[in-house]
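Chemist: I'll drop the sequence and a predicted model, then ask my questions.
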Amino acid sequence: MTTAYERARAVVWAGGFLIELARDQSLPLHIRQRAVWIARHFPTCGEVALSASLTEHGYETALDLARPKEGDDWTSDFQHGPLTSSTRLEWPEK
């Protein structure tokens, strides 16, 4: 069974992966466009943290997520950073 910690980490990693896909010029245009489209509707790091905070305070959330443990950096492996509310992904045209 997946833990709340593992679910949260996977969501953050998936968001970062979408950014990597969207900005990788070596990928076909339709793949980069799909990554941008999905990223626009994907939970950001802030939304993951909010969900984890609500769970910690006894509220039921759809995903039941947990915060990173002390010293964990779930975003260090992403060249372009994690998916945040300030992430700007341009729609690929070519």
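Modeler: Here it is on my side, so go on.
Chemist: Only C-alpha atoms from now on, for both contacts and neighbour counts.
Modeler: Noted.
Chemist: The chain: helices as residue ranges?
Modeler: Using DSSP state H, the helices of the chain run over 4-23, 29-39, 45-56.
Chemist: And the second one, what's buried?
Modeler: Read it as helix 29-39. If you call a residue buried by 16 or more other C-alpha atoms under 10 Å, then helix 29-39 has these buried ones: Leu29, Arg32, Gln33, Ala35, Val36, Ala39.
Chemist: got it, and the longest one?
Modeler: Buried residues in helix 4-23, counted by 16+ other C-alpha under 10 Å: 4, 7-9, 11-23.
Chemist: ok, second structure coming up, stack it against the first:
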Amino acid sequence: MPHERSRAVIQAREFLIEISRNATLPSKIRSDAKFLLRHYPSADQVLLAGRIEEASLDSGRGLAPVLGPIFSSSTTESP
């Protein structure tokens, strides 16, 4: 579900941040986490992507109607 995917991506970023700051881990692991974070979307970017996709679905434009929404503007299930 899009809201679950949004939540998972946001939580994965938080996990990478934790790894990158954990001095008890080997430096290679920390540097790999930092490298991945350089290209990882922030929570705001994920939620914005969800809003854009939802607007695209509402208007019938863009790829969202064909592919279905990837992200959601929320990390909880919509009513």
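Modeler: Structure's in. What do you need? Source: prediction; values computed, not measured.
Chemist: Mind telling me the TM-score for this superposition?
Modeler: TM-score for the superposed chains, counting by TM-score structural alignment, normalised by the length of the second structure: 0.76, backed by 68 aligned residues with a C-alpha RMSD of 2.0 Å.
Chemist: Just want the most central residue of the first structure.
Modeler: By C-alpha atoms, centre = their mean, the first structure has its centre lying nearest to Gly15, at 2.5 Å.
Chemist: thinking it is in contact with Phe42, fair?
Modeler: Yes: Gly15 of the first structure is in contact with Phe42 according to C-alpha atoms under 8 Å; the separation is 6.9 Å.
Chemist: Which residue in the first structure aligns with Glu53 of the second structure?
Modeler: Here Glu53 of the second structure is matched to Thr55 in the first structure, going by TM-score structural alignment.
Chemist: Under the alignment, what does Pro41 of the second structure map to in the first structure?
Modeler: So, by TM-score structural alignment, Pro41 of the second structure is matched to Pro43.
Chemist: Look up how far Ala10 of the first structure lies from that match.
Modeler: The gap separating Pro43 of the first structure from Ala10 of the first structure is 11 Å, by C-alpha to C-alpha, to the nearest Å.
Chemist: what do we get in the second structure for Phe17 of the first structure?
Modeler: For Phe17 of the first structure, the aligned residue in the second structure is Phe15 (criterion: TM-score structural alignment).
Chemist: need the contact list for that match.
Modeler: With C-alpha atoms under 8 Å, 6 or more residues apart in numbering as the criterion, no residue contacts Phe15 of the second structure.
Chemist: cool, the one 3 residues further on as well?
Modeler: Listed by C-alpha under 8 Å, 6+ apart, the contact set of Glu18 of the second structure is empty.
Chemist: buried sites along stretch 44-53 of the second structure?
Modeler: For stretch 44-53 of the second structure, the neighbour count (16+ other C-alpha under 10 Å) marks Val46, Leu47, Leu48, Ala49, Gly50, Arg51, Ile52, Glu53 as buried.
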